[in-house]
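*Asks:* got a predicted structure plus its sequence, pasted below:
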Amino acid sequence: MTAVGTMLAEYRRMRRLSQMELGLEAEVSARHISFIETGRTEPSREMLMRLAAVLELPQRECNLLLNAGGHPPAYSRLSLDDERLKPVSQALDVMLDNHNPYPALVMDSHWNILRANQAQEIIMGMLLPASYRTRSRLNVMELIFDPEGLRPFIQNWDELASLFLRRMHSEVMAFPTEESRALFARLLASDPPKDWQQPPTDAIEAPMITADLLVFGQQLRIFSTLSRFGTALDVNMADLLIEYYFPADETTRQFLQQLTPSHVFKHAD
């Protein structure tokens, strides 16, 4: 099998499609799909783009498939500092600023923090040791699982950590990358909840799962929402995640609204 054939077969199996089913969706014969996967034929760029669309591959995976077939990528991969993404960068700043006094941040597809608003920086400064403020990159998932990070403040940590692990497992199974596999392995090595793979069987009494925090004797409850750019064609832009945090009760709302930058250095190292 060729590189492109192996990759196509893997993506097809991830989608649980037979060669015949993929061929029907792409309006080609199952024999042609078989020939691509076994290396008996070299697919054109147009054919790979059609198959990628049927398989609903994200931009990153579509580029990988094209590259394996010896074709140029279909989607750019620009840095946020690139002049062509300046409107996107400005939009992110507006979204983050407008969410103050509630925390918000921007992450890449592997949960690395790229930007944060003032409220988020205040909260991180309160909860994390000073050593974290010198790190070039912080990862949200690693902070949640780190006993020196956010983990000690999360009272329902087992519930949240189990949910995050199940979601990450699904992502790794669907479209694995070296970085996502490595992150998932690090989290599994961080003393995860014993039965994290088992979804809760109790009746659901609340509309969402909250993070229940104990911060310097103050009980807080927050929930979050994740947003993406719906019309992104650039790989890195499509990968961006904007997470907004909201108070789940009046006590938390008042606590967040009263935060000022002077709280940043209150963490006791």
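*Replies:* Cool, got the structure.
*Asks:* please make it C-alpha for all contacts and neighbour counts, starting now.
*Replies:* Fine.
*Asks:* what helices or strands is the helix or strand containing Arg12 leaning on?
*Replies:* Arg12 belongs to helix 3-14 when assigned by DSSP states H and E. Packing contacts for helix 3-14, counted by 3 or more Cα pairs under 8 Å, 6 or more residues apart in numbering; DSSP states H and E, involve helix 30-38, helix 59-68.
*Asks:* any chance of these in JSON lines, with mean neighbour count and distance to Met173 too?
*Replies:* Output for the helices and strands packed on helix 3-14, formatted as JSON lines (neighbours: other Cα atoms under 10 Å; distance: least, Cα to Cα, whole Å):
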{"stretch": "helix 30-38", "mean neighbour count": "18", "distance to Met173": "20"}
{"stretch": "helix 59-68", "mean neighbour count": "21", "distance to Met173": "13"}
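*Asks:* looking at those, which is nearest to Arg13?
*Replies:* Checking the helices and strands packed on helix 3-14 against Arg13 by Cα to Cα gives helix 30-38 as the closest, at 11.8 Å.
*Asks:* ok, second structure coming up, stack it against the first:
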Amino acid sequence: MATQQPVRVGVLLREWRQRRRLSQLDLALLADTSARHLSCVETGRARPSRTMVLRLSRALDIPLRERNTLLLAADYAPAYLESSLDDKTMASIRSALDTMLTAHEPYPAVVVDRQWNVVTGNQAMAVLMDGIPRHLLRPQANVYRLALHPDGLAARLVNLREVRALFLERLLRQVNATGDPQLRALYEEVRQYPSPADTEQADAEHPPSPIQVPLRVRTPHGELSMFSTMATFGAPADVTLSELAIELFYPLDEFTTNALRALEE
């Protein structure tokens, strides 16, 4: 039986270049090389050096995990470690995450990985996690399933259709930017979730907002309105660290501010 040949590094580089919608000349200029050499690399007529693989990876803004894949395809050792958050070397990272999450209370905050799986969160996340069934928490909670599954937060979202459209657009952009098959599978899954028409309230019931699509959630404490920002670690040198993101939620109105502060007290 014939064995499958490993994917050439040139093929992978061409896929990333096309994904970034760059010509060979565009990429050559960004990576300080010649279009002729790049063409030879992509067609397999030339083997790029380790330095060139990393230079092209930086020019293409390729995630660290895939940079390691490119290096392996070119018969080089990976350049980036992939550590567990439980490793001793990651103690300072764990401490920083704990500090950020705790300092953000009484407002919700959550740490997610590349596939939007929940790594950890602060105590204030309870207001969003209230009533989430066990099957959405196992084996690992995922932000998209928690938010859009009809058994999850979707049942309490006042503006579900708006949130659903925003989430799907954001996820599709990430799929197209990374080519990650797991993200593609997640997108195909959550886009099949229903979007009940009767979950939407008229915009006239809400005052103008500087945030196009806030998160409006029905709770026993009243309707809470929030928006979120994302934070990442600067200049990561570890695959795990490069794939972590912290989503920080903030109140959009005085009622939500007071309600979240009262819940903490």
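*Replies:* Received the coordinates, thanks. Everything numeric in this text was worked out from a predicted model, so none of it was measured.
*Asks:* for the helices and strands packed on helix 3-14 of the first structure, give me TSV that also has distance to Pro152 of the first structure.
*Replies:* As requested, these are exported to TSV (distance: least, Cα to Cα, whole Å):
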stretch	distance to Pro152 of the first structure
helix 30-38	49
helix 59-68	36
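*Asks:* one step back: mean shift of the helix holding Arg12 of the first structure relative to the second structure?
*Replies:* Superposing on the second structure and averaging over aligned pairs (mean Cα distance after the TM-score superposition for the first structure), helix 3-14 of the first structure comes out at 0.9 Å.
*Asks:* pull up the aligned stretch in the second structure for the very next helix or strand once past that helix.
*Replies:* Sequence order places helix 19-26 as the next helix or strand after helix 3-14 of the first structure, per DSSP H and E. Using TM-score structural alignment, helix 19-26 of the first structure lines up with residues 24-31 of the second structure.
*Asks:* re the thing from before, Leu96 of the first structure is nearest to which of the helices and strands packed on helix 3-14 of the first structure?
*Replies:* helix 59-68 (25.2 Å).
*Asks:* so which elements touch the closest one?
*Replies:* Partner elements for helix 59-68 of the first structure (3+ Cα pairs under 8 Å, 6+ apart): helix 3-14, helix 45-54, helix 235-239.
*Asks:* from those helices, which stretch is densest packed?
*Replies:* When you average the neighbours per residue for each of those (mean count of other Cα atoms under 10 Å), helix 235-239 leads with a mean of 20.
*Asks:* mean shift of that helix relative to the second structure?
*Replies:* By mean Cα distance after the TM-score superposition for the first structure, the fitted helix 235-239 of the first structure averages 0.9 Å away from its aligned residues in the second structure.
*Asks:* can you check which part of the second structure that helix sits on?
*Replies:* Aligned using TM-score structural alignment, helix 235-239 of the first structure spans residues 239-243 in the second structure.
*Asks:* and Ala182 of the first structure, what pairs with it in the second structure?
*Replies:* Matched by TM-score structural alignment, Ala182 of the first structure corresponds to Ala185 in the second structure.
*Asks:* no, scratch that, I was asking about Glu37 of the first structure
*Replies:* Under the alignment (TM-score structural alignment), Glu37 of the first structure pairs with Glu42 in the second structure.
*Asks:* go on, Ala53 of the first structure?
*Replies:* Using TM-score structural alignment, Ala53 of the first structure pairs with Arg58 in the second structure.
*Asks:* what does Leu92 of the first structure give?
*Replies:* For Leu92 of the first structure, the residue aligned by TM-score structural alignment is Leu97.
*Asks:* what's the burial count for that match?
*Replies:* Counted with other Cα atoms under 10 Å, the neighbours of Leu97 of the second structure add up to 18.
*Asks:* in what helix or strand does it lie?
*Replies:* Per DSSP H and E, Leu97 of the second structure falls inside helix 91-104.
*Asks:* which residues does the match of helix 19-26 of the first structure contact?
*Replies:* Contact with stretch 24-31 of the second structure is made by Arg17, Ser34, Ala35, Leu38, Ser39, Arg55, Leu56, Ala59, Leu60, as judged by Cα atoms under 8 Å, 6 or more residues apart in numbering.
*Asks:* spit out the contact partners of the fifth one.
*Replies:* The contact partners of Ser39 of the second structure, by Cα under 8 Å, 6+ apart, come to Gln24.
*Asks:* Pro6 of the second structure versus that one, what's the distance?
*Replies:* According to Cα to Cα, to the nearest Å, Ser39 of the second structure and Pro6 of the second structure sit 20 Å apart.
*Asks:* then the third one?
*Replies:* Taking Cα to Cα as the criterion, Ala35 of the second structure is separated from Pro6 of the second structure by 25 Å.
*Asks:* the first structure: which residue goes with Val163 of the second structure?
*Replies:* In the first structure, the residue matched to Val163 of the second structure (TM-score structural alignment) is Leu160.
*Asks:* no no, Pro210 of the second structure
*Replies:* Structural alignment (TM-score structural alignment) places Pro210 of the second structure against Pro207 in the first structure.
*Asks:* number of residues surrounding that match?
*Replies:* Look at Pro207 of the first structure: counted by other Cα under 10 Å, it has 6 neighbours.
*Asks:* average distance between the longest strand seen in the second structure and the first structure?
*Replies:* Criterion DSSP state E: the longest strand present in the second structure is strand 222-231. Here the mean offset of strand 222-231 of the second structure against the first structure after fitting is 1.0 Å, by mean Cα distance after the TM-score superposition for the first structure.
*Asks:* what residues does that strand touch?
*Replies:* Against strand 222-231 of the second structure from outside (Cα under 8 Å, 6+ apart): 211, 213-218, 245-253, 255-256, 259.
*Asks:* swap in 6 Å and give it another go.
*Replies:* Strand 222-231 of the second structure is touched from outside by 214-217, 245-252, 256, with contacts defined as Cα atoms under 6 Å, 6 or more residues apart in numbering.
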